[in-house]
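> sequence plus predicted model, see below.
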Amino acid sequence: MIDLKTPAEIEAMRPAGSFVAEVLTALKEKAAVGVNLLELDALAHDMIRERGAESCYIDYHPSFGASPFGYVLCTSVNDAVLHGLPHDYALRDGDLLSVDFAASVDGWVADSALSVVVGSARPEDLKVIEATEAALDAAIETAVVGNKIGDISARIGGVAASYGYRVNTQFGGHGVGRTMHGDPHVPNDGRPHRGLPLRPGLVIAIEPWFMSGTDELYTDDDGWTLRSKDGSRGAHSEHTVAVTEDGPVVLTARNG
């Protein structure tokens, strides 16, 4: 069911969006050679407690997960491209790290993700990060009243193709509100002018993620982490966006 938000409800979602942005900014600053993924998760957990927020991940157990997630972050490194389960791993020079974070504040959820290179960067890693960020910007620009979900999907897929990447459509964006995942599904590729019309009050997480060499995944032995089938690296960018009469509003916008 599509749950359209009133202008007042969109305003009520802003604290969640600001908090998620604040946590991701802190994690981006913390990520460095030698920092353990469990340290990043602990930092986010501390910030959740201090804010009086709630994690959307700890007890999350969808059909594709082997067990309740158990952590407050997804930390995906190199060929791990989505749903990375935090574990005892110290970041190394040149690692490509993607962090996905969602939290609830006062009963409203926001969801966002970013990718960074730790230490020395490989050009191909910077390229795939740039592609996801460009696709996200293009998709947000398209999230206006009168367009359709297919227009957003087509913009994402078009940017991917322009960078030479294929798109996996198993996982994509989604509705956001009182819960982390709701209708509609927002695929990362599609046909323009198709699908759900974008109406004022629709709030969605738009999340392009690309792998540099394939569009195929497999699930790690931990039952959660999704890895590229050919070992190539991937990146992930995401914002929670409200469709309004005045244009798209990025609820999870970061200052840096």
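Ah, there it is. Given the structure is predicted, the values throughout are model-derived calculations rather than measurements.
> please make it C-alpha for all contacts and neighbour counts, starting now.
OK.
> quick check, Glu50 in a strand?
No - the assignment for Glu50, made by DSSP: H, G, I helix; E, B strand; the rest coil, is helix rather than a strand.
> let's bring in a second model and compare:
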Amino acid sequence: MALELELKTRENIRGIRKAGRIVAACHRALSRRLAPGVTTQEIDRFVERFMLDRGAIPAQKGYKGYPYATCASVNDVVCHGFPDTEPLESGDIVTIDMVADVDGWKADSAWTYAIGKTTSSTDKLIRAAKAAMLAGIKQAVPGNCIGDIGHVIQKCAEREGYKVVKMFVGHGIGRGLHEYPQVDHFGVKGDGVRLEEGMVITIEPIITKGSADVFIMPDGWAAKTVDGAWAAQFEHTVAITKGGPIILTRWEE
């Protein structure tokens, strides 16, 4: 049976935007809180309280048994890291991924933060990951294909000497946390599902300095690079419109 594409109305997108604004505000607040000595478990509690105080539900908590409001992925953990009590150290990087649900509509965003003073090599990785995401978002227009997004992300990352982690993908989002279509962050121009006005998707490339191969930790969730190379990820929820892509989780200019 073919998977069904659900196009969102303007009213639907306004609902997703409400959730997106809470996610954006939470990331903005985190950017001022993350520092050496802070634990990702403290950040997880902060995010859950931040959302609940604003009428949102942390949609990741309980999803397929996931026990936290956030994913907190440090250094060589590429995604789905469990928050823990280990203090962050100067030089670390951490990706905080969160999903807010407001009145049944969801918005999703991940951001890699540098902790304290980092190396120029780490700073370059972070810049390249963000640039790859933004390049992909520019391709999110009606008439283009999923492959156009993936192609430019892969090209952007590899031009800077990095690799895309192919195991994890973006996705449609709305009432469901993961909806059709799958959004690969690699590919060929013109391939894949054609983008239409009313689609809402996440674009969330993970890029790494070393091998793009990963393994899953014993908790069944956290994924780490096989060679210990660090990874960075940036993610926005994006609406496809005739006027161009609209980032529904924007917080940084």
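Cool, the structure landed. All of these numbers come straight from a predicted model, not from anything done at the bench.
> TM-score for the pair, please.
Put the two chains on top of each other and the TM-score (TM-score structural alignment, normalised by the length of the second structure) is 0.96; 250 aligned residues with a CA RMSD of 1.0 Å.
> tell me the residues of the first structure aligned with stretch 178-198 of the second structure.
The alignment of stretch 178-198 of the second structure onto the first structure (TM-score structural alignment) covers residues 181-201.
> which one in the second structure is aligned with Phe101 of the first structure?
When the second structure is aligned by TM-score structural alignment, Phe101 of the first structure is paired with Met98.
> give me the nearest residue to its match, chain neighbours excluded.
Thr70 (5.0 Å; CA to CA, 6 or more residues apart in numbering).
> OK, contacts around the equivalent of the one you found over in the first structure?
When the first structure is aligned by TM-score structural alignment, the residue opposite Thr70 of the second structure is Leu73. Listed by CA atoms under 8 Å, 6 or more residues apart in numbering, the contact set of Leu73 of the first structure reads Asp41, Ala44, Tyr57, Leu85, Pro86, Val99, Asp100, Phe101, Ala102.
> any chance of those residues in a markdown table, plus neighbour count?
Output for those, formatted as a markdown table (neighbours: other CA atoms under 10 Å):
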| residue | neighbour count |
| --- | --- |
| Asp41 | 22 |
| Ala44 | 23 |
| Tyr57 | 18 |
| Leu85 | 24 |
| Pro86 | 22 |
| Val99 | 27 |
| Asp100 | 22 |
| Phe101 | 23 |
| Ala102 | 26 |
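> now do the contacts for Met133 of the second structure.
Met133 of the second structure neighbours (CA under 8 Å, 6+ apart): Ile153, Ile203, Glu204, Pro205, Phe234, Glu235.
> could you measure from the nearest residue to Glu216 of the first structure once chain neighbours are set aside over to Thr25 of the first structure?
Spatially, and ignoring its direct neighbours in sequence, Glu216 of the first structure is nearest to Lys229 (5.4 Å; CA to CA, 6+ apart). From Lys229 of the first structure over to Thr25 of the first structure the distance is 30 Å, taken as CA to CA, to the nearest Å.
> and what of Leu37 of the first structure?
Separation of Leu37 of the first structure from Thr25 of the first structure (CA to CA): 16 Å.
> which one's more surrounded, these two?
Leu37 (23 against 15; other CA atoms under 10 Å).
> which residues does the aligned residue in the second structure for the more buried one contact?
With TM-score structural alignment defining the correspondence, Leu37 of the first structure maps onto Thr40 in the second structure. Neighbour list for Thr40 of the second structure: Ala72, Pro83, Asp84, Thr85, Glu86, Pro87, Leu88 [criterion: CA under 8 Å, 6+ apart].
> can you find the partner of the fifth one in the first structure?
Here Glu86 of the second structure is matched to Tyr89 in the first structure, going by TM-score structural alignment.
> please name the nearest non-neighbouring residue to that match.
Nearest to Tyr89 of the first structure is Asn36, by CA to CA, 6+ apart, at 5.3 Å.
> that neighbour and Arg92 touch, don't they?
No - between Asn36 of the first structure and Arg92 there is no contact under CA atoms under 8 Å: 9.5 Å.
> max-length helix in the first structure?
helix 7-30 (DSSP state H).
> who are the packing partners of that one?
Under the contact criterion of 3 or more CA pairs under 8 Å, 6 or more residues apart in numbering; DSSP states H and E, helix 7-30 of the first structure touches helix 37-51, strand 96-105, strand 108-117.
> quick one, helices of the stretch 51-200 of the first structure?
Taking DSSP state H, counting those that start in this stretch, the helices of the stretch 51-200 of the first structure run over residues 123-142, 149-162.
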